[in-house]
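*Asks:* coordinates only, sequence not included:
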């Protein structure tokens, strides 16, 4: 899965600081939601964040709902969301815009 969001240039240092020490409870909730190999990349000067992760669960909607309902994750988002800029076309109620995969070197049959 891949997603993209803008980042406010004046918030890049803060975003880096936050992600240098992600709260243990947030990391555990991500793992409990069956997300693995999660990375976020920064693209400057366009000021974009690109996120990638692999989902290893069986009920994506339920796992994402559990993450969204988690109080510590919600608190984490109060720090990270102000750093970000929603892109045009991002669905209402979502921060990051999901991306469509158009190529896979090693597709799983």
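*Replies:* Done, it's in. None of the values given here were measured: they were computed from a predicted structure. Numbers count the residues shown, from 1 in each chain.
*Asks:* going forward, measure contacts between C-alpha atoms and count neighbours the same way
*Replies:* Fine.
*Asks:* which non-adjacent residue is nearest residue 3?
*Replies:* Sequence neighbours aside, residue 98 is the residue nearest to residue 3 in space, at 4.2 Å (criterion: C-alpha to C-alpha, 6 or more residues apart in numbering).
*Asks:* one more: residue 42?
*Replies:* residue 49 (4.7 Å).
*Asks:* still on that earlier bit, surely the residue nearest to residue 3 touches residue 49?
*Replies:* No: Residue 98 lies out of contact with residue 49 (C-alpha atoms under 8 Å); the separation is 11.9 Å.
*Asks:* any common contacting residues for the two?
*Replies:* Jointly contacting residue 98 and residue 49 under the rule C-alpha atoms under 8 Å, 6 or more residues apart in numbering are residue 4.
*Asks:* tell me how far residue 55 lies from residue 9.
*Replies:* 30 Å (C-alpha to C-alpha, to the nearest Å).
*Asks:* if you could redo that for residue 70, that was the one I meant.
*Replies:* Distance from residue 70 to residue 9, by C-alpha to C-alpha: 29 Å.
*Asks:* how about the strands in the protein?
*Replies:* 2-7, 35-43, 48-55, 84-85, 97-98 (DSSP state E).
*Asks:* what sits up against the second one?
*Replies:* Strand 35-43 has contacts (C-alpha under 8 Å, 6+ apart) with 48-57.
*Asks:* against that first model, consider the following:
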């Protein structure tokens, strides 16, 4: 991680009973989506599940907020959101309902 790296964390909500489908879809994530994420400066992207609450916790490191925000405009991201909307809480544009978390502590 460089000094200019931005650490982002956010939560999303998985629909009840959809843990296996969510895992399978991410095990088979589209190479084109990975390419777009990397090309837009995203790295060290992880998603964790709190099984009792179906809450997903995501962590990603990005090079800039502008690049991160541009991912949403890509065709492959739009298709991924449409693909995922049936198994997680989604907005009218198919993007996942997410809530950004504030950093409270970091140890390098």
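*Replies:* Perfect, thanks for sending it. Note that the structure is a prediction, hence the values are computed from the model and not measured.
*Asks:* circling back: would JSON lines of the contacts of strand 35-43 of structure 1 with distance to residue 84 of structure 1 and neighbour count be doable?
*Replies:* JSON lines is the format used below for those (distance: C-alpha to C-alpha, whole Å; neighbours: other C-alpha atoms under 10 Å):
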{"residue": "48", "distance to residue 84 of structure 1": "9", "neighbour count": "19"}
{"residue": "49", "distance to residue 84 of structure 1": "9", "neighbour count": "19"}
{"residue": "50", "distance to residue 84 of structure 1": "12", "neighbour count": "19"}
{"residue": "51", "distance to residue 84 of structure 1": "13", "neighbour count": "19"}
{"residue": "52", "distance to residue 84 of structure 1": "16", "neighbour count": "18"}
{"residue": "53", "distance to residue 84 of structure 1": "19", "neighbour count": "15"}
{"residue": "54", "distance to residue 84 of structure 1": "22", "neighbour count": "13"}
{"residue": "55", "distance to residue 84 of structure 1": "23", "neighbour count": "17"}
{"residue": "56", "distance to residue 84 of structure 1": "27", "neighbour count": "12"}
{"residue": "57", "distance to residue 84 of structure 1": "27", "neighbour count": "13"}
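*Asks:* tell me which residues of stretch 29-44 of structure 2 come out buried.
*Replies:* Neighbour-count burial for stretch 29-44 of structure 2, counted by 16 or more other C-alpha atoms under 10 Å, picks out 33, 36-37, 40-43.
*Asks:* go on, stretch 64-82 of structure 1?
*Replies:* So, applying 16+ other C-alpha under 10 Å, buried residues of stretch 64-82 of structure 1: 66-67, 72-73, 76.
*Asks:* how far does it stretch from start to finish?
*Replies:* Stretch 64-82 of structure 1 end-to-end distance (C-alpha to C-alpha) = 21 Å.
*Asks:* same check, this time on stretch 64-79 of structure 2
*Replies:* Terminal-residue distance, stretch 64-79 of structure 2 (C-alpha to C-alpha): 23 Å.
*Asks:* pull the residues that contact that stretch.
*Replies:* Taking C-alpha under 8 Å, 6+ apart as the rule, stretch 64-79 of structure 2 contacts 5-6, 32-33, 36-37, 40-42, 62, 94-95.
*Asks:* can you do 7 Å?
*Replies:* 6, 32-33, 37, 40-41, 62 (C-alpha atoms under 7 Å, 6 or more residues apart in numbering).
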